[in-house]
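Enquirer: I'd like to go over a predicted model; first the sequence, then the structure.
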Amino acid sequence: MSEPIPLSRVVEVSRAVGATRSRTAKTELVAQVLRETPPAQVRTVASWLAGALPQGRVGVGWRSLADLPAPAATPSLTVGEVDDTLSALAGTTSRTTRTQLLADLFGRAGEDEQDYLRRLLLGEVRQGSLEGVLLAAGALAADVPEPTLRRAAMLAGDLPLAVEIALTSGEEVRLEPGRAIQPMLAGSAAEIEEVPQLVAGTPVVLDTKVDGIRVQVHKDPAGRVRVYTRSLDDITERVPEVVEVAEALDATTLVLDGEAIALHPDGRARPFQETGARTASSRSVEALREATPLTTFVFDVLHVDGRDLLDEPYATRREVLLELVPESSRVPGLLTSDQGEARRFFDEAVASGHEGVVVKDLDAPYAAGRRGSAWTKVKPRHTLDLVVLAVEWGSGRRRGLLSNIHLGAKGEDGELVMVGKTFKGMADETLAWQTERFLALETGREGHVVHVDPVQVVEIAVDGVQTSRRYPGGVALRFARVLRYREDKTAEQADTIETVRALG
């Protein structure tokens, strides 16, 4: 029997990984501890080193960790003991039991271990390229090619599980109806005319980009239907309309990819928040279904009646889709090689209240978990000139640099009002420039947030806005990213809150 691995060993590796910028060194450190880990704890250690808990949420927040015992003089915790405690936390609704479990756990942990456990429970482990390093380290430890492990992770829906399989059994991971896989993702283009296949006159399919809940629908050999989100959360009980669509299809086993969305009676899309409420609201499903019925739009078939279609070209999968799924449950699409037709279809999709289109290569397989040019999303791009109110220090590869910027628009009284944050769209040169710039504008600090004199205007691209109580402006920016800093504009020339709200 393998010796239990102490928690202190994982903490030691995590600190060492966070202290080096070398990806090779990070990979070797993680690979070594994976080799040392007993088979029963491989998935747990892999999950922790990727900054996550195998149990998911365990009901522990800042308040639960506010009053903890002093660190143990002689730490004694093993990975298995911590994992058992976390499972117990996830399985209890008793505040008293949770408090006792946390006290016992932290009372046996040393100072460094307490710090690590606190960050792990709060989802704040920062050690640089978490999943990327785990993928490389798992492949190195198991002596398998990275692409092989990446594919296994996509089909298992979980990288730590794939690492465990590679290190313990070496079995090939296959698509199994009933077990969620990572969804294929799309690249982006600013305009239809920029999509390479259309530029070359190659036939493609344009699917309407529906702004709903991404759903992966499984029907297993026992006839049970399960519905998973893009993040692989099981939402079956919250979306009976999706289940009914799958049950009505003439197939024994199925894996479908699609969207569920709330529509107005005229077919226009309702605001995303109304759709999202179907999985977030505490109201009964019956009440939600009556108030916000969902329409299911399927756009891909990954498996049907024992036949895996992942590696088949999209043209083949589309043939199966058209034969299997009725038009009323398929996302509207167009097969064309003509830019003019593509532009008209795009304009019609946007006019109908949808986000845009996804252009799909007919020769491409389903690249689970990957983002590339085989699928290209095209959406109208809105830009705003906003003012930087504060900046947060970065982590990982951005450690030592100011990264996440707080954005403000001109309020009705002329004062700046916060409408969102973003750390996207920043090249290394931009990060270096803004660190120097905003430290020079610093007016004070609050934890990891640097407040600045609100004079710097930045041009931001957004996909839209949505109502939100999170920010004083009453809205939140959707998919905000930096385009450029505007040295030619003053804060007085920034966009107003009315302009921002008009994009909702």
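Expert: Looks like it came in fine.
Enquirer: could you use CA atoms for every contact and neighbour count after this?
Expert: Fine.
Enquirer: pull out the buried positions in stretch 163-176.
Expert: Neighbour-count burial for stretch 163-176 flags V163, E164, I165, A166, L167, V173, L175, E176 (criterion: 16 or more other Cα atoms under 10 Å).
Enquirer: among those, which are in helices?
Expert: Per DSSP state H, helices hold the following members of the buried residues of stretch 163-176: V163, E164, I165, A166, L167.
Enquirer: tell me how far the residue lying closest to the fourth one once chain neighbours are set aside lies from P365.
Expert: If the residues on either side of it in the chain are set aside, A166 comes closest to A142, at 5.8 Å by Cα to Cα, 6 or more residues apart in numbering. A142 sits at a distance of 27 Å from P365 (criterion: Cα to Cα, to the nearest Å).
Enquirer: repeat for L167
Expert: In terms of Cα to Cα, L167 sits 28 Å off from P365.
Enquirer: thinking again about what came up before, enumerate every residue touching the residue nearest to A166.
Expert: V163, A166, L167 (Cα atoms under 8 Å, 6 or more residues apart in numbering).
Enquirer: please identify the buried residues of the helix or strand encompassing D115?
Expert: For D115, the element it lies in under DSSP states H and E is helix 111-121. Going by neighbour count (16+ other Cα under 10 Å), the buried part of helix 111-121 is E111, E113, Q114, Y116, L117, R118, L120, L121.
Enquirer: below is an additional structure, to be compared with the one above:
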Amino acid sequence: MGFVRFTDIAATSAAVAATGGRKAKIELLAGALRQLEPDEIAAGSAFLAGELRQRQTGVGYAGLRNRPAPAAEPSLTVAGVDAAIAEIATVAGTGSQARRRELLGALFGAATADEQRLLVGLFGGELRQGAQAGLLAEAIAVAAQVPVTAVRRALLLSGDLKQVAVAALAGGSAALAEIRLTVGIPLTPMLAQSAPDVGAALLATGAPAVVDTKLDGIRIQVHRSGDEVAVFTRSLDEITERLPEVVASVRALPLREVVLDGEAMALDERGRPRPFQETSSRAATRAGGKGGAGRRSGADGKGAEGPSLVPYFFDLLHLDGTDLLDEPGRVRWAALADALPAELIVGRTTVETEEQAAAVFAAAVGAGQEGVVVKAPDAPYDVGRRGSAWVKVKPRHTLDLVVLAVEWGHGRRRGWLSNLHLGARDPESGGFVMLGKTFKGLTDELLRWQTERFKELAVEDNGWVVRVRPEQVVEIAFDGVQTSPRYPGGVALRFARVLRYREDKTAAEADTIDAVRAIGGTL
């Protein structure tokens, strides 16, 4: 086993948080990665990314309050801390609560004050930030002396930062190249940037272009090998047993092996989308994570709760042994049309003019959908990228923001968590920039839901404001962006109101402060 001290990881984590420049952060992380022994890379890279290697530990915020006094001198190693947390995570059965407290107390009792601070952040989830993971990907490339593009592609194909770190640092570019699309293992989906109208979208993609209906549903990625079918969310959580109707649809296809990208949504009796909250509740995975967490129903679909969801697919990434990621869109979409019946494919139109695209947009909105996605037919499937090849257009300004805190309501809303503090992601610092507050658009149902949700995420409550872990994404509609000396980003949203909670998105996928400023033009 290696002997890298946990205190060195804690010091690096603190230094990264205190450092402003991206390059300096990457150098700090790379220096720490270089020190890790091969059997410490998985755990050490996870700690540096602000994560635990274990998805579930059974340790909640309440269990972190009563901690023993910190140790005077550091004695913990990376491998030792990882082994202790692994033991805590496997405790089960009679007496498990007392045993978990005992093990947790022993770990914290051996930790210095700085080490305890890092452990609290790791267990409490306060350090989990997509920007940190993005920084670490670049740091892995620097430490392993491999191209950052190779690290990013391997990360997006595997969805596992720890696996990529081990491959790069132990095996270099050759090991990274071995990480390929594997049926059954989700890959980070291609994303779309935003445009204010279809004209601007066509300027980005070029013409002719393909215009897809942007459905008011949840993003799904479906993998099939033989009779085995797995369904994943955009954040790579497995929800197979929650969506038996999707499983049945894909299992019925005359195919041996396939990876599909699409959406699923609930429809009313007229064929129009039902409220997004009904659809997203079927895929909620807060109770767990990757590898089948959040399941409620059996493999045969019995016991599935909520409305039936209908799948619609818009891309084909793998078919019967052949990867299609690097093929142009027109090739992938032609293969999709050959492989699937028309009723399982999203509405799709080829356009050459802005007028044609505008007509498709109007029809989509008129049918109750979110808008359209304009796509360049010659572009490959850029795993994890939000480039100009796909551009979404909605009929209003919206942003996916992160809730940073919530205020207790008063009057009719007394006893409910009401006023939301909204933050945009800051890629440079790895944190979030507050843009303002809103309590508008909240129904009684949403108030009840968010009160329970934010109690789960609470890290501090002074009786007025409840500070929460920055994990919950909410879609906000607004009328514009204005300058504001009141908030640290210098901008604020005008007439912000809640549209819906995005249980299908993680905080790492929230919109950035740069996107907010772009909407504001020269602000």
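Expert: Cool, the structure landed. Everything numeric in this text was worked out from a predicted model, so none of it was measured.
Enquirer: distance check, the aligned partner of the residue nearest to A166 of structure 1 in structure 2 against L136 of structure 2.
Expert: Superposed on structure 2 with TM-score structural alignment, A142 of structure 1 falls opposite A144. With distances taken as Cα to Cα, A144 of structure 2 is found 12 Å from L136 of structure 2.
Enquirer: which one in structure 1 is aligned with G262 of structure 2?
Expert: With TM-score structural alignment as the criterion, the equivalent of G262 of structure 2 in structure 1 is G258.
Enquirer: quick one: the strands in the stretch 401-523 of structure 2?
Expert: 417-425, 432-438, 458-461, 465-468, 473-477, 480-483, 491-494, 497-501 (DSSP state E, counting those that start in this stretch).
Enquirer: can you lay out the ones in helices among the buried residues of stretch 163-176 of structure 1 as CSV showing distance to V17 of structure 1?
Expert: Shown next, in CSV, are those (distance: Cα to Cα, whole Å):
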residue, distance to V17 of structure 1
V163, 18
E164, 20
I165, 24
A166, 22
L167, 21
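Enquirer: list the buried residues for the helix or strand hosting T383 of structure 1?
Expert: Per DSSP H and E, T383 of structure 1 falls inside strand 382-393. Within strand 382-393 of structure 1, the residues scored as buried using 16+ other Cα under 10 Å are T383, L384, D385, L386, V387, V388, L389, A390, V391, E392, W393.
Enquirer: now the angle between strand 402-410 and it, please.
Expert: Per axes from the mean of the first three to the mean of the last three Cα atoms, to 10 degrees, the angle that strand 382-393 of structure 1 makes with strand 402-410 is 130 degrees.
Enquirer: closest one to S308 of structure 2 among the strands of the stretch 401-523 of structure 2?
Expert: Closest of these to S308 of structure 2 is strand 497-501, at 19.7 Å (criterion: Cα to Cα).
Enquirer: between the closest one and strand 417-425, how many degrees?
Expert: 80 degrees.
Enquirer: could you give me the buried positions within strand 497-501 of structure 2?
Expert: Here strand 497-501 of structure 2 shows R497, V498, L499, R500, Y501 as buried, counting by 16+ other Cα under 10 Å.
Enquirer: would it be right to say that D216 of structure 2 lies in a helix?
Expert: No: according to DSSP: H, G, I helix; E, B strand; the rest coil, D216 of structure 2 belongs to no helix; its state is coil.
Enquirer: and the gap between the equivalent of it over in structure 1 and T229 of structure 1?
Expert: For D216 of structure 2, the aligned position in structure 1 is D211, judged by TM-score structural alignment. To T229 of structure 1, D211 of structure 1 is 13 Å away according to Cα to Cα.
Enquirer: check L53 of structure 1 too.
Expert: 19 Å.
Enquirer: which residues touch the residue of structure 1 positioned farthest from its centre?
Expert: No residue in structure 1 sits farther from the centre than A73, which is 39.4 Å out by Cα atoms, centre = their mean. With contact set as Cα under 8 Å, 6+ apart, A73 of structure 1 has these partners: G110.
Enquirer: one more: D305 of structure 1?
Expert: D305 of structure 1 touches A251, T252, T253, L254, counting by Cα under 8 Å, 6+ apart.
Enquirer: P271 of structure 1 matches what in structure 2?
Expert: Match for P271 of structure 1 (TM-score structural alignment): P275.
Enquirer: tell me who's in contact with that match.
Expert: With Cα under 8 Å, 6+ apart, P275 of structure 2 has these contacts: A266.
Enquirer: check P273 of structure 2 too.
Expert: Contacts here follow Cα under 8 Å, 6+ apart; on that basis P273 of structure 2 touches D216, G217, M265, A266, L267, G368, Q369.
Enquirer: ok, these in structure 1: which stay?
Expert: Retained in structure 1: D216, M265, A266, L267, G368, Q369, out of the contacts of P273 of structure 2 (criterion both residues aligned by TM-score structural alignment, their matches' Cα atoms under 8 Å).
Enquirer: nearest residue to the match of G262 of structure 2 other than its sequence neighbours?
Expert: V298 (4.1 Å).
Enquirer: aligned against structure 2, show me the partner of the one you found.
Expert: Using TM-score structural alignment, V298 of structure 1 lines up with F313 in structure 2.
Enquirer: so W62 of structure 1 touches G123, yeah?
Expert: No: W62 of structure 1 is beyond contact range of G123, at 11.1 Å (criterion: Cα atoms under 8 Å).
Enquirer: more neighbours: which of the two?
Expert: G123 (15 against 10; other Cα atoms under 10 Å).
Enquirer: which position in structure 2 aligns with that one?
Expert: So, by TM-score structural alignment, G123 of structure 1 is matched to G125.
Enquirer: swap in T229 of structure 1?
Expert: Per TM-score structural alignment, T229 of structure 1 is aligned with T233.
Enquirer: for its match, give its distance to G206 of structure 2.
Expert: T233 of structure 2 is 30 Å from G206 of structure 2, by Cα to Cα.
Enquirer: show me which of these two is the more surrounded one.
Expert: The neighbour comparison of T233 of structure 2 against G206 (other Cα under 10 Å) goes to T233, with 25 against 16.
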